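[1] Quick check, what structure comes out for this input:
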Amino acid sequence: MTNFCQTPPAPQTDYANYLIKDPYIFDFIQAKGKADERNIEQQFTDHITKFLLELGTP
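    You can find the predicted model right below:
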């Protein structure tokens, strides 16, 4: 909860609220219609694994 709607003027309030949002964008998940939770979890895990492997070893 913030006091952004009370403190700055309206245009700045909208921008401040936009900056503190933490959106979750899962464009890589190929879910259509009702998605099975297990399938989404597996796709998410596969994507993270692929990403970490692309980073390589230290």
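
[2] Going by C-alpha atoms from here, please, whenever you check contacts or count neighbours.
    Will do.

[3] Can you point out the buried residues in the longest helix that the chain contains?
    Scanning the chain for the helix with the most residues, using DSSP state H, yields helix 37-55. Buried residues in helix 37-55, counting neighbours by 16 or more other Cα atoms under 10 Å, are found at Gln43.

[4] next up, for comparison:
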Amino acid sequence: MSTVIENLLLRKQKLVEQLQTEQSLEERDKIEHQLEQINTALDFLDRPGPQGGR
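    Sure, this is the predicted structure:
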């Protein structure tokens, strides 16, 4: 699973770099949306798994 997290972090870094140079408001919105999705995925992957099973 660490490969998935590494890929997400790499993609996030590239998007942040694009966000710093992008001029179009529409493109900035798209990039920000993708960053939100990546952050959500990272939060989900960072949660501890179920313990003991119910």
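
[5] Just the TM-score for the two chains, thanks.
    The TM-score (TM-score structural alignment, normalised by the length of the second structure) is 0.44; 31 aligned residues with a Cα RMSD of 2.8 Å.

[6] name the helices or strands packed onto the longest helix of the first structure?
    In this structure, helix 37-55 of the first structure makes packing contacts with no helix or strand, judged by 3 or more Cα pairs under 8 Å, 6 or more residues apart in numbering; DSSP states H and E.

[7] Can you give me the distance of His33 of the second structure to Phe44 of the second structure?
    17 Å (Cα to Cα, to the nearest Å).

[8] OK, contacts around Leu35 of the second structure?
    Listed by Cα atoms under 8 Å, 6 or more residues apart in numbering, the contact partners of Leu35 of the second structure are 12, 15-16.

[9] I'd like the residues you listed as JSON lines, with secondary structure and distance to Val4 of the second structure appended.
    Listed next are the contacts of Leu35 of the second structure as JSON lines, based on DSSP: H, G, I helix; E, B strand; the rest coil; distance: Cα to Cα, whole Å:
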{"residue": "Lys12", "secondary structure": "helix", "distance to Val4 of the second structure": "12"}
{"residue": "Leu15", "secondary structure": "helix", "distance to Val4 of the second structure": "16"}
{"residue": "Val16", "secondary structure": "helix", "distance to Val4 of the second structure": "18"}
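
[10] Just the buried ones from the residues you listed?
    Among these, those classed as buried by 16+ other Cα under 10 Å are 12, 15.
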